[in-house]
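In: structure for this input, please:
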Amino acid sequence: MTVAALREKQDVRETGFNVILVLKDYGISSSKNFSAFASFGFHPVGAGLPWLFTGAQIGVPANFNSTSDDPSGITNRTIFINGKVVDWTSDTGSALQEALVFSPEAQKFAIAREVARLQSGGPVLSAAVAPVCLGGVWVYSVLMKQVFGLHTGPPLLRGGVNILALGLGAVSYFLTLDAVSHWIDYKSDRGAAGVSRGYAKGGIEFYDKILSRNKTLRSLMGQKGQEMYAPSGNLFPANILQLKHTPYTSRRKEILTMLRKEKA
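Out: The predicted structure is shown next:
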């Protein structure tokens, strides 16, 4: 077995152990409905639902196995930005590396955030938006035809009403999806930060590091980075129909507010 394969197996074991610790802190006595795997990217991801027979999966990235003393989970990876390999010894490379190293508390918060999202049925709520808005299209169409007396009117006018209803449904979908996504994000943060004061402090560090990472990527990526990331480190909208991602600065501020209230 190669060194890389051994390292990968070790990462998977560490990943599973970290998830089990978080589940215990979160008050979940049995981890049988959760499984862990080593994922790509720079922060944990979650999928599935704990109460289904397939369970939920938590993906933890390689940089969560890195520390300031041993950043190999980061530096062993080849990352291309604008067609160039990131030089980890450069100033920007070092800044990016620093932003990708999280303390144990920040790592636990990030994993707990995904656990909270899956426990609250976040994937189901997000998936429910589309069929609800599709039903809304039918309601819009029926109501407008009723109001304007077009149920037996010219086919051209009825077709126009159907197109208008589709447009209203599309707008409703994007607005509702944004609202639901924001609600899920804030609820997940509150759930993770509410585990303990240590988790809450880890949450502040987690978002500080994400903002720092995005600022560094904004510099490294040039024009494209300026289009993707705001100077604050928040993400710009992906497209004109999407209002905005839940601001990382707002998520950090909410956790900070929780800590201040607890201290008071």
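
In: contacts and neighbour counts: CA atoms only from here.
Out: Will do.

In: helix or strand: which one has the residue lying closest to residue 150 once chain neighbours are set aside?
Out: Nearest non-adjacent residue to residue 150, counting by Cα to Cα, 6 or more residues apart in numbering: residue 158, 6.3 Å away. Using DSSP states H and E, residue 158 falls within helix 155-193.

In: in the helix or strand following that helix, what's buried?
Out: Using DSSP H and E, the helix or strand that follows helix 155-193 towards the C-terminus is helix 197-220. Of all the residues in helix 197-220, those buried under the rule 16 or more other Cα atoms under 10 Å are 199-218, 220.

In: A strand includes residue 109, no?
Out: No - judged by DSSP: H, G, I helix; E, B strand; the rest coil, residue 109 forms no part of a strand; its state is helix.

In: wait, it sits on residue 200?
Out: Yes - using Cα atoms under 8 Å, residue 109 is in contact with residue 200, at 7.3 Å.

In: now do the shared contacts for the two.
Out: Both residue 109 and residue 200 are contacted by 192, 193, under the criterion Cα atoms under 8 Å, 6 or more residues apart in numbering.

In: residues contacting the residue positioned nearest the centre of the chain?
Out: Taking Cα atoms, centre = their mean, the centroid of the chain lies closest to residue 45, which sits 7.0 Å from it. Counting by Cα under 8 Å, 6+ apart, residue 45 touches 39, 58, 59, 60, 114.

In: could you tell me how many residues sit around the third one?
Out: It stands for residue 59. Using other Cα atoms under 10 Å, residue 59 has 23 other residues around it.

In: same thing with residue 7?
Out: Neighbour count for residue 7, taken as other Cα under 10 Å: 12.

In: so which strand or helix has it?
Out: Using DSSP H and E, residue 7 maps to helix 3-26.

In: who does that helix touch, helix- and strand-wise?
Out: Other elements packing on helix 3-26 under the criterion 3 or more Cα pairs under 8 Å, 6 or more residues apart in numbering; DSSP states H and E are strand 34-39, helix 104-119.

In: buried sites along the last one?
Out: With burial defined by 16+ other Cα under 10 Å, the residues of helix 104-119 counted as buried are 104-119.

In: next, the structure of the following sequence, for comparison with the previous one:
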Amino acid sequence: MAVQFLRKASVWIKKRKITLLAISCMGLFSTNLSYHLFPEQTFKLLHECWSGGQPAELSQKLYGVFQDVLQDTDVKSTNSYRAFAASGFLPVSAGIPWLPAGSLVGIPPNFDSTAEDKKGIVDHVVVINGKEVDWDSNEGIALKEALTFSLEAQKFAIAREIAYLRNGSPLASAIVAPACLAGTFLCGRVIKLHLGLSSGPMILRGLCNLITAAGGLMFYYLSYDAMTYHLDCKADRRAATVSKDYAKGGVEFYDKILSRNRILRGLMGKQGPKMYAPSGNLFPRYWFRMKYTPYTYRRDMIVNILRELQA
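Out: Okay, here's the model as predicted:
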């Protein structure tokens, strides 16, 4: 009974290969793009900062900084970009600016902090390895310093999120998976035709499919990491070239991130070296993958941009 069912299913799938491939590709694309299509209903709920049981409101100061960045980056349709108070310590963003839902940029509360007033940091409880960070300890003081950004660094951080969205990065990132799936399918068919396996033994066809699928998966990982690297660098470059002040802010921004990560590496005990490299980069490699664009590379790239702007 089971064998007969599998045979019928196999015949049904063979007759509808292209249709199933198209549906699968569209499903992958839609899934990857879902929270960019509906950022208010998905992304914002996930990243929104709460205070006293209510969503926190973005301060007038940070709202003004956000508007200044929109003006500095020559954004014409400013209504397509909206800011909100985000949790965490770094800006986040989602959305597609030219769609009706627009895009959102989350600005963290520590951006309200200054060298004199760090309430945006110390008002938050940070727990590492089950222990609350003592902001008055040596590590706590160093962490506060690493989480305090100048106005130029804040503007750069917000500008790079806006640049990321303006570049169509969500679309470019979302298309990688369906493109690799379609490419793997087509390569599998070509290989089987070339080797004469289309009507060959089922075991050989299955082995060919398995090898092709493994190759396709590896190609997807490499392609996705390369796309992430390209989009991150493109957004950084676009934000840094706004002006010298933005470039200086970019250097400070990544210096502070690296400093923060080195501090966290020490505070997290055994887990620290698993997450952060000694330089402060996120742990760079998973076998053949590089899932994150190194912060050191991004900082050095902006240093070179700053030199060109100052020349």
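
In: on that earlier part again, the helix holding residue 7 of structure 1 vs helix 104-119, what angle?
Out: For helix 3-26 of structure 1 against helix 104-119, the angle by axes from the mean of the first three to the mean of the last three Cα atoms, to 10 degrees is 70 degrees.

In: can you point out the buried residues in helix 3-26 of structure 1?
Out: 11, 12, 14, 15, 16, 18, 19, 20, 22, 23, 25, 26.

In: doesn't residue 39 make contact with the second one?
Out: No - with contacts defined as Cα under 8 Å, residue 12 of structure 1 does not count as touching residue 39, sitting 9.4 Å away.

In: returning to what we had before: nearest to residue 173 of structure 1, of the contacts of residue 45 of structure 1?
Out: For the contacts of residue 45 of structure 1, the minimum distance to residue 173 of structure 1 (Cα to Cα) is 24.0 Å, reached by residue 114.

In: show me what the closest one lines up with in structure 2.
Out: Residue pairing (TM-score structural alignment): residue 114 of structure 1 is matched to residue 161 of structure 2.

In: ok, for the equivalent of residue 26 of structure 1 over in structure 2, nearest residue in space, not its chain neighbours?
Out: Alignment note: residue 26 of structure 1 maps to residue 73 in structure 2; criterion TM-score structural alignment. Once flanking residues are discounted, residue 73 of structure 2 sits nearest to residue 242: 6.6 Å by Cα to Cα, 6+ apart.

In: count the residues that sit near the counterpart of that neighbour in structure 1.
Out: Structural correspondence for residue 242 of structure 2 with respect to structure 1 (TM-score structural alignment): residue 195. The number of residues packed near residue 195 of structure 1 is 16, by other Cα under 10 Å.

In: cool, and residue 80 of structure 1?
Out: 10.

In: and for residue 86 of structure 2?
Out: 27.

In: how far away is it from residue 95 of structure 2?
Out: Relative to residue 95 of structure 2, residue 86 of structure 2 is positioned 15 Å away (criterion: Cα to Cα, to the nearest Å).

In: how about residue 288 of structure 2?
Out: Distance from residue 288 of structure 2 to residue 95 of structure 2, counting by Cα to Cα: 30 Å.

In: look at these two and report which has more neighbours.
Out: residue 95 (29 against 9).

In: quick one: contacts for the alignment partner in structure 1 of that one?
Out: Using TM-score structural alignment, the equivalent of residue 95 of structure 2 in structure 1 is residue 48. If you count contacts by Cα under 8 Å, 6+ apart, residue 48 of structure 1 has them with 54, 55, 56, 57, 118, 123.

In: same thing with residue 203 of structure 1?
Out: Per Cα under 8 Å, 6+ apart, neighbours of residue 203 of structure 1: 105, 106, 109, 110, 189, 193, 252, 255.

In: from the residues you listed, which two are the most distant?
Out: Farthest apart among the contacts of residue 203 of structure 1 by Cα to Cα are 105 and 252. That separation is 14.8 Å.

In: okay, the angle between the helix holding residue 7 of structure 1 and strand 34-39?
Out: Going by the same axes, to 10 degrees, helix 3-26 of structure 1 makes 140 degrees with strand 34-39.

In: hmm, who's touching helix 3-26 of structure 1?
Out: With contacts defined as Cα under 8 Å, 6+ apart, helix 3-26 of structure 1 is touched by 29-31, 35-38, 58, 60, 62, 65, 108, 111-112, 115, 192, 195.

In: buried subset of those?
Out: Buried members of the contacts of helix 3-26 of structure 1, scored by 16+ other Cα under 10 Å, are 31, 35-38, 58, 60, 62, 65, 108, 111-112, 115, 192, 195.

In: shouldn't the match of residue 114 of structure 1 be in contact with residue 90?
Out: No - the pair residue 161 of structure 2 / residue 90 is not scored as a contact, 10.4 Å apart, by Cα under 8 Å.
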